[in-house]
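Visitor: Using only what follows, build the 3D model:
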Amino acid sequence: MTAEYVDPLPIVWDPEAAIGEMLKGKKGLVVGIANDQSIAYGCAHKLRAFGAELAVTWLNEKAEQHVRPHAEALGATIMGPMDVMKPGELENLFERIAREWGRLDFLIHAIAFAPREDLHGRVVDCSWEGFAQAMHVSCWSFIRMCKLAEPLMTDGGVAITMSYYGADKVVNRYNLMGPVKAALEASVRYVAAELGPQGIRVFAVSPGPLKTRASSGISHFDELVQMAQERAPAQRLVDIAEVGRVVAFLVGGASSGMTGDTIYVDGGLHNMA
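Guide: Predicted coordinates:
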C-alpha cells in the first residue's frame, strides 16, 4: 500500500511570513536611500520587516537630514556617510561592518549617477570625464563592494544591484546610462561566476520606471512612465514595495538555486516588442 502524501505546507500559506523566517538574523548593507520614495528604501523597508538587521549610508552631510530619520526608523544599527567617489570611504565602511558585526549576509547597491550634460546628450557626444564618473559610481562601486564583502560573507551571501531595461534595449532619452547599466549587468554575471564557489550569489534587479529622485534627472522621464503604463501587460507601474519583496526573496534561502541573473520587476514590460 502506498503511503499517503502529507502536504508540509499549511492550507493557508503566507509567502511574506515564509520569507521573514528566512531573513531573521541576517545582516545587510543598503546603499542608495535618498528618501522614502527611493528603490533602496523600498528594499530596506521590506528586508527590515522580514527580520533583517541593516546598515544604512547617506551620501554627505546635506543628504543626512533626509536619510537619517529613515535609517533610525528602520532600526539601522550601523549608519553614516559614504561617498564612493571619495578614496577610502567605502573601505572604512566595510572595516566598520567587520568590527561591529564581524560578518555580512547581503548588500544592496542602489546608486547611479551621470553628469547632467552627459546624461542629456547623445552617447557619442559624452565626455570622457562624464563617462568615467558614471561608470565609477554606477558600476565599479558595485564590483568594489563585492570585493570588500567577500571576506565578510564567510557563510555565503547575496549581492544585489539595480539596473534598468535600457541596459538591454535602446530606450529613448536613457542615453549614457544605457551602456553603463549594460556594463553593470555584465559585471553581475562575471562576479557571480567568480564568487559562486564561496557561496556568494549575485543579481541585478531591473524595475520598471519609478518616479524617484534619481529618475528625475532623466530627460522627459514622464514619457518613459507613460510608455511603461501603456505597453506593460499589467498596464501600470510597479512600486518600491514590489521591488523590495523580490529583493527579500533573493536574499532569502528560497532563491538558493539562482545567481548571475537580471531579475525584471516591471509588470512584464521587458517582454513587449
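Visitor: Every contact and neighbour count from this point should use C-alpha atoms.
Guide: Fine.
Visitor: Strands along this structure, start to end?
Guide: Using DSSP state E, the strands found in the chain span residues 27-31, 53-58, 78-81, 106-109, 157-162, 200-207, 262-265.
Visitor: Could you point out which of those sits nearest R96?
Guide: Of all the strands of the chain, strand 78-81 sits nearest to R96, with 8.4 Å by CA to CA.
Visitor: quick one on the thing from earlier: can I get the strands of the chain in a markdown table including mean neighbour count and distance to G42?
Guide: Shown next, in a markdown table, are these (neighbours: other CA atoms under 10 Å; distance: least, CA to CA, whole Å):
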| stretch | mean neighbour count | distance to G42 |
| --- | --- | --- |
| strand 27-31 | 24 | 11 |
| strand 53-58 | 24 | 13 |
| strand 78-81 | 18 | 17 |
| strand 106-109 | 25 | 11 |
| strand 157-162 | 26 | 12 |
| strand 200-207 | 26 | 12 |
| strand 262-265 | 20 | 13 |
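Visitor: In CSV: the ones you listed, plus distance to I218.
Guide: Converted to CSV, the strands of the chain look like this (distance: least, CA to CA, whole Å):
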stretch, distance to I218
strand 27-31, 21
strand 53-58, 22
strand 78-81, 25
strand 106-109, 20
strand 157-162, 16
strand 200-207, 15
strand 262-265, 20
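Visitor: To compare against the first, here's the next sequence to fold:
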Amino acid sequence: MLPNTDFLSGKVGLVVGVANNHSIAAGCARAFAASGAELAITYQNDKARKHVQPVAEAVGAGIFSPLDVTDADQTDAVFDTIRKKWGRLDFLVHSIAFCPRDDLHGRVVDCSQQGFALAMDISVHSLIRLAKQAEPLMADGGTILTVSYHGADKVVDHYNIMGPVKAALESTARYLSVDLGGKNIRVNTLSPGPLETRAASGIDHFDALIDDARKRAPLHRLTTIEEVGAMAACLVSDFARSVSGNTAYIDGGHHVV
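Guide: Okay, the predicted model is just below:
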C-alpha cells in the first residue's frame, strides 16, 4: 500500500545541512514538506543564507535560523526556538560534512592531526551534539537521520580521509540507535550514490567517480536528491517505525558490486 501524500502531517522536523537548492538536505526538506511536515531549516552563516533561503521559503519553513555546529550558543538557540514554537521535535536530519581541502585531497597517511580532528568534529561529533539536544524534545519518540557514502565501507579512489570519517559516522549512528532506542527514538543513515552537489564537487576526480557509479550500478544510472528525499520521508514516518540502526543505500545498487 502506497502512503498518502500527507503521511507526515502533524510532524515537525529540523533539517541541518541545506547548502543550496541542489543539496541532499534540500531534497529531503522538499519531500518532508510535500508529505505534510512542518520544518525548521538552518543555514551555516550569512554568506550561505542567500543560497538556503529559497529552499526554506519553498517548503514554508516555520523556523529559519543560523546554525554553525561548532558554535554551542547557536545550537542552543535553534533548539530553544523549536522548544518555544512547537514544544517537541519528531525528526532531525544531519547532513553535514567537512574536511580541509589539503587533507581531503591527500593520502590518508598524510592527513594532518588538525585536519582529521576538524573533519571528525564537524562531520561526526556534531551528530552527537544535535542528538543530545533533540533527545528531550522527542519525549514521544522520533527519528534521527544522518548522511554517509559507500566510501565508508569500501576504499573509493580519491575519497581519502572522508572514508574513515564516514565509517565513524555510521558507527556512531548505530551506537546512538541503541542509546536512544529505549525512548523510541530511531537512528538511521542514508547512503546515497554519488550526486552532483556542491559538497561532492570538492572531491578530487569526482567526474570519474560519477562515471564509474553510472557504469557499475545495477540500474546503470545515478540516484537523485528527490529519490534520497523519498527514502528520508519514509524513514521518518510511521511506516518505518521498526527500522533503526540501519544504513539505507539509495544508489541504484552500486554498493553490491
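Visitor: about what we covered before: nearest to D118 of structure 1, out of the strands of structure 1?
Guide: With CA to CA as the measure, strand 157-162 is the member of the strands of structure 1 nearest D118 of structure 1 (20.5 Å).
Visitor: now for the closest one, which elements pack on it?
Guide: Other elements packing on strand 157-162 of structure 1 under the criterion 3 or more CA pairs under 8 Å, 6 or more residues apart in numbering; DSSP states H and E are strand 106-109, strand 200-207, helix 240-251.
Visitor: so who does the alignment partner in structure 2 of V137 of structure 1 touch?
Guide: Residue correspondence to structure 2 (TM-score structural alignment): V137 of structure 1 is matched to I122. For I122 of structure 2, the contacting residues are 69-70, 96-98, by CA atoms under 8 Å, 6 or more residues apart in numbering.
Visitor: ok, of these, which one's closest to T5 of structure 2?
Guide: Using CA to CA, I96 is the member of the contacts of I122 of structure 2 that lies nearest T5 of structure 2, at 27.6 Å.
Visitor: State the distance from that closest one to V69 of structure 2.
Guide: Note on I96 of structure 2: its distance to V69 of structure 2, by CA to CA, to the nearest Å, is 9 Å.
Visitor: Check A25 of structure 2 too.
Guide: From A25 of structure 2 over to V69 of structure 2 the distance is 15 Å, taken as CA to CA.
Visitor: For the two, work out which one has more neighbours and name it.
Guide: A direct count of neighbours by other CA atoms under 10 Å for A25 of structure 2 and V69 places A25 higher, at 28 against 21.
Visitor: Quick one: map the more buried one onto structure 1.
Guide: In structure 1, A25 of structure 2 lands on A40 (TM-score structural alignment).
Visitor: Then A37 of structure 2?
Guide: Using TM-score structural alignment, the partner of A37 of structure 2 in structure 1 is A52.
Visitor: who's in contact with that match?
Guide: Contacts for A52 of structure 1 (CA under 8 Å, 6+ apart) come out as 23-28.
Visitor: Need those residues in CSV (columns: distance to W101 of structure 1).
Guide: As requested, the contacts of A52 of structure 1 are arranged in CSV below (distance: CA to CA, whole Å):
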residue, distance to W101 of structure 1
L23, 16
K24, 15
G25, 11
K26, 11
K27, 8
G28, 10
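Visitor: Return the closest of the residues you listed with respect to M227 of structure 1.
Guide: M227 of structure 1 has its nearest neighbour among the contacts of A52 of structure 1 in G28, at 34.6 Å by CA to CA.
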